[in-house]
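Colleague: Dropping a prediction and its sequence here:
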Amino acid sequence: MYRLYCETRHKKQTVTIASSTVYCELFRTEFNLGFHNPSKDRCDFCVSFENLSLDEKNKQKQLYNDHHRNKARVQEKKIKDKEESRTNKKKLSLCFDLQEVLMIPHSNASVLFNKRKLNTFNLSLYDLGSGQAVCNVWHEGIAARGSNEIGSCVFDYLKCAHERGVEFVSLYSNSCGGQNRNKYFLTMLWYALTNFGFSQREHNFFIKGHSKNENDSVHPTLERVSKDLDIYTSPHWAGVISAAKRYVSYHVSDVYGNRRYHVSKEFENFDLEKMNNRCKQLGGYLLQPDDRQEAAYAVMYARRTGWGPFFTGITDQKSEGGFYYYNDNKPARYILWKWFQPDNWYNEDCVEIWTDGFNDRHCGTRGRYICEVPA
């Protein structure tokens, strides 16, 4: 615009031409003008309506008004449920959305540009009442991204909500038929309603093209922090997601085989009974590897996420060297010890996972712990 201004002044043979700084200042302060940045993922119906002729707009005006009236009604209801959830702990207002595909490897290395990449998925569930987001992460080698996978993640969240006393559930999502607007997802909701005894359950769908919700603050944050990072595994993605926010971090649920991992967010004094009860509230128990593959994955998980070390459900409190799983008292057969471990240094009776293997540690030590939940 400044260039056009200069060209116009030259054509008029005007000697005095304002500098670009003066032009920008007057443009922004004196004329009340600004530049509009077009929105991404705009509604197809709204865009097509804007491109119609005046006569065609008059014919479609009623449909256009109904379209925006329905959009406003859903958003107003979401705001109302959000306020109620903040004051009523028995009501859950949950908004969920699947992020665009995350690639593995994720790197700026030129050699990777034309390589076949592994798709990784992130389903974000945002609790409108508490403002806490839970990110479910898995890759295409574990599962797809259809109604079964979306339904499983939402079902696990509803199960945890039921165990903390929630009675009223209000869900919000887009209208994707292949993921959440189908008979399979509806069957899951009916099963949750009958088994968990929710007094009220409703599923609200955003109008297509107008699905603005709180998850739109989660996904851009992840895109921004991962822009210049090299990421090679799904646990690495989980670590990036967990560390994306400085103060209130996102809770990450990582999927491995037919189980899910939940890592505690805060460092605190480890207590086997207390932490195992917390895991039970999530529908699981402290980590207890069932085979060497899971034990190796747990070590790799600690290394890739950067969260380690974290405590497991393995202990030898009953008999020195007789390690067993605290949750079911079965012998712990699959432990990939670090070099020169276990050493029982001053009665170390608990087991934690480091980036290079398992290590025995004092049970009262501060740290994180990891829960294992059957998926």
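Modeller: Alright, I've got the coordinates. Numbers count the residues shown, from 1 in each chain.

Colleague: When you work out contacts or count neighbours from here on, use the C-alpha atoms and nothing else.
Modeller: OK.

Colleague: Longest helix in this protein, please.
Modeller: The single longest helix within the chain, with elements called by DSSP state H, is helix 54-87.

Colleague: quick one: contacts of the helix or strand following that helix?
Modeller: For helix 54-87, the following helix or strand on the C-terminal side (DSSP states H and E) is strand 91-98. For strand 91-98, contacts defined as CA atoms under 8 Å, 6 or more residues apart in numbering pick out 81-82, 84-85, 121-129, 161, 166-174, 213-215.

Colleague: switch to 7 Å and redo it
Modeller: Contact with strand 91-98 is made by 81-82, 85, 122-129, 166-173, 215, as judged by CA atoms under 7 Å, 6 or more residues apart in numbering.

Colleague: Next, the angle strand 91-98 makes with the longest helix of the chain.
Modeller: Between helix 54-87 and strand 91-98, the angle comes out at 130 degrees (axes from the mean of the first three to the mean of the last three CA atoms, to 10 degrees).

Colleague: Count residues in the vicinity of residue 56, would you?
Modeller: If you count neighbours by other CA atoms under 10 Å, residue 56 ends up with 11.

Colleague: One more: residue 227?
Modeller: 11.

Colleague: mind listing the strands in the stretch 201-350 of the chain by residue range?
Modeller: For the stretch 201-350 of the chain, the strands defined by DSSP state E, counting those that start in this stretch occupy 251-256, 259-263, 268-269, 285-286, 310-315, 324-325, 350-354.

Colleague: just so I know, which of those strands lies nearest residue 224?
Modeller: Counting by CA to CA, residue 224 lies closest to strand 251-256 out of the strands of the stretch 201-350 of the chain; the figure is 17.7 Å.

Colleague: Next one: the nearest residue to residue 197 once chain neighbours are set aside from residue 193, what distance?
Modeller: Residue nearest to residue 197 in three dimensions, not counting chain neighbours: residue 167, with 7.5 Å by CA to CA, 6 or more residues apart in numbering. Using CA to CA, to the nearest Å, residue 167 is found at 10 Å from residue 193.

Colleague: do residue 174 as well
Modeller: Plainly put, residue 174 is 21 Å away from residue 193 if you go by CA to CA.

Colleague: Could you do residue 280 as well?
Modeller: Separation of residue 280 from residue 193 (CA to CA) stands at 20 Å.

Colleague: swap in residue 9?
Modeller: Per CA to CA, residue 9 is found 71 Å from residue 193.

Colleague: What of residue 24?
Modeller: Distance of residue 24 to residue 193, given as CA to CA: 59 Å.

Colleague: Next: residue 49.
Modeller: 41 Å.

Colleague: ok, now residue 272?
Modeller: To residue 193, residue 272 is 32 Å away according to CA to CA.

Colleague: Next one for the comparison:
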Amino acid sequence: MLSPTDPINHALFYKQRFKSFNFTMYNTISKQGDCFIWPETEGKRGSCEIASCLYLYFKSTPAVVNHILYFSDRYRGQKLNKFVAAMCLIAVQLLPHLETTDLKCMVVGPNEMERDSMHSAISTEHKIIGKVNWSANWMTIARCDRKKGDKPSTVDEITNKQIIDWKSHQKCHMTFRKADVHGQSINWLYFSKKTQFVINCK
């Protein structure tokens, strides 16, 4: 997401603009969308930022939630990598209410998930408003992106203090391979308190 934007001022297209990043989660049970937004001054668009947003989401779940099933695309640069796996491995050990997490990855090719509707709604709301002056304006747009009758999206502003260096955690605590012990590719990861610091895969 870029700022400023102005549909009338076409000269902005040729200018270097300020970037903001948005990581979205959609709860298919509660029909609640969550947006984690941060400007480029607070962090990049990398795996540590994505893993930190996931960890914050896991922490925010109610105490009655002991199992999280999470679907992801196969973008290895951000989501399907050893750093996100390290976060899940540590999260099930540190968070008292979380017993297990499933990380399932979509098959290669065109796909669509519920969270894509959130990006579409944000884009539609942006077209209605038209003008964005600063990064904080994107947070307002994200809060107003849902249709009438739907729950408004929860928007969390991420700072660099909330971004954890999961790469260092991975190097210290685990060895991650692209294939399982049988040499098969990994499409599904399962983390449990009962099997401490073990990644189960399918």
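Modeller: In hand now; what should we look at? From a predicted model like this one, the values you see are computed outputs, not experimental measurements.

Colleague: Show me what the residue nearest to residue 197 of the first structure aligns to in the second structure.
Modeller: Aligned counterpart of residue 167 of the first structure in the second structure: residue 66 (TM-score structural alignment).

Colleague: For the counterpart of residue 26 of the second structure in the first structure, which non-adjacent residue is closest in space?
Modeller: Aligned by TM-score structural alignment, residue 26 of the second structure pairs with residue 126 of the first structure. Spatial nearest neighbour of residue 126 of the first structure, excluding adjacent residues (CA to CA, 6+ apart): residue 133 at 4.3 Å.

Colleague: contacting residues around the one you found?
Modeller: If a contact means CA under 7 Å, 6+ apart, then residue 133 of the first structure has 124, 125, 126, 127, 250, 251 as its contacts.

Colleague: what's the neighbour count on the last one?
Modeller: I take that to be residue 251 of the first structure. 21.

Colleague: Report the contact partners of it.
Modeller: 133, 134, 135, 242.

Colleague: most neighbours, which of those residues?
Modeller: Ranking the contacts of residue 251 of the first structure using other CA under 10 Å puts residue 135 first, with 26 neighbours.

Colleague: That one pairs with which position in the second structure?
Modeller: Checking TM-score structural alignment: residue 135 of the first structure goes with residue 35.

Colleague: with the first structure superposed, average distance for the helix or strand harbouring that match?
Modeller: For residue 35 of the second structure, the host element (DSSP H and E) is strand 32-39. For strand 32-39 of the second structure, the mean distance to aligned residues of the first structure following superposition is 0.7 Å (mean CA distance after the TM-score superposition for the first structure).

Colleague: Show me what secondary structure element comes after that strand.
Modeller: Past strand 32-39 of the second structure, further along toward the C-terminus, the next helix or strand under DSSP H and E is helix 47-60.

Colleague: Grab the nearest non-local neighbour of residue 158 of the second structure.
Modeller: Nearest one to residue 158 of the second structure, counting by CA to CA, 6+ apart, is residue 38 at 5.0 Å.

Colleague: Who are the contact partners of the one you found?
Modeller: Neighbouring residues of residue 38 of the second structure by CA under 7 Å, 6+ apart: 20, 21, 22, 157, 158, 159.

Colleague: Likewise for residue 124 of the first structure?
Modeller: So residue 124 of the first structure contacts 96, 97, 98, 133, 134, 135, 136, 215 (CA under 7 Å, 6+ apart).

Colleague: which residues does the last one contact?
Modeller: For residue 215 of the first structure, the contacting residues are 97, 124, 126, by CA under 7 Å, 6+ apart.

Colleague: any idea what it aligns with in the second structure?
Modeller: Under the alignment (TM-score structural alignment), residue 215 of the first structure pairs with residue 115 in the second structure.

Colleague: For its match, give its distance to residue 33 of the second structure.
Modeller: Using CA to CA, residue 115 of the second structure is found at 7 Å from residue 33 of the second structure.

Colleague: Residue 26 of the second structure now?
Modeller: Counting by CA to CA, the gap from residue 26 of the second structure to residue 33 of the second structure is 4 Å.

Colleague: ok, now residue 130 of the second structure?
Modeller: In terms of CA to CA, residue 130 of the second structure sits 23 Å off from residue 33 of the second structure.

Colleague: So for stretch 113-123 of the second structure, what gets flagged as buried?
Modeller: 115, 118, 119, 121, 122, 123 (16 or more other CA atoms under 10 Å).

Colleague: Can you name the residues that contact the closest residue to the fifth one other than its chain neighbours?
Modeller: Residue nearest to residue 122 of the second structure in three dimensions, not counting chain neighbours: residue 145, with 5.1 Å by CA to CA, 6+ apart. Residues near residue 145 of the second structure by CA under 7 Å, 6+ apart: 121, 122, 125.

Colleague: how about the last one, what's its match in the first structure?
Modeller: With TM-score structural alignment as the criterion, residue 125 of the second structure lines up with residue 225 in the first structure.

Colleague: what about its match, how many neighbours?
Modeller: Using other CA under 10 Å, residue 225 of the first structure has 14 neighbouring residues.

Colleague: compared with the first structure, how much does the biggest strand by length in the second structure deviate?
Modeller: When the second structure is parsed with DSSP state E, its longest strand is strand 18-27. On superposition with the first structure, the average gap between strand 18-27 of the second structure and its aligned counterparts reaches 0.9 Å (mean CA distance after the TM-score superposition for the first structure).

Colleague: Go through that strand and flag the buried ones.
Modeller: Neighbour-count burial for strand 18-27 of the second structure flags 18, 19, 20, 21, 22, 23, 24, 25, 26 (criterion: 16+ other CA under 10 Å).

Colleague: ok, the closest residue to the second one other than its chain neighbours - contacts?
Modeller: Among residues not flanking residue 19 of the second structure along the chain, residue 2 sits closest, at 4.8 Å (CA to CA, 6+ apart). Taking CA under 7 Å, 6+ apart as the definition of contact, the neighbours of residue 2 of the second structure are 17, 18, 19, 20.

Colleague: Turn these into CSV, including distance to residue 173 of the second structure.
Modeller: Shown next, in CSV, are the contacts of residue 2 of the second structure (distance: CA to CA, whole Å):
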residue, distance to residue 173 of the second structure
17, 39
18, 36
19, 33
20, 32
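
Colleague: Which of these sits closest to residue 88 of the second structure?
Modeller: Of all the contacts of residue 2 of the second structure, residue 88 of the second structure sits closest to residue 20, with 25.4 Å by CA to CA.

Colleague: now the closest residue to the closest one other than its chain neighbours: how far from residue 157 of the second structure?
Modeller: In space, and not counting its chain neighbours, residue 20 of the second structure is closest to residue 39: 4.2 Å by CA to CA, 6+ apart. Separation of residue 39 of the second structure from residue 157 of the second structure (CA to CA) stands at 9 Å.
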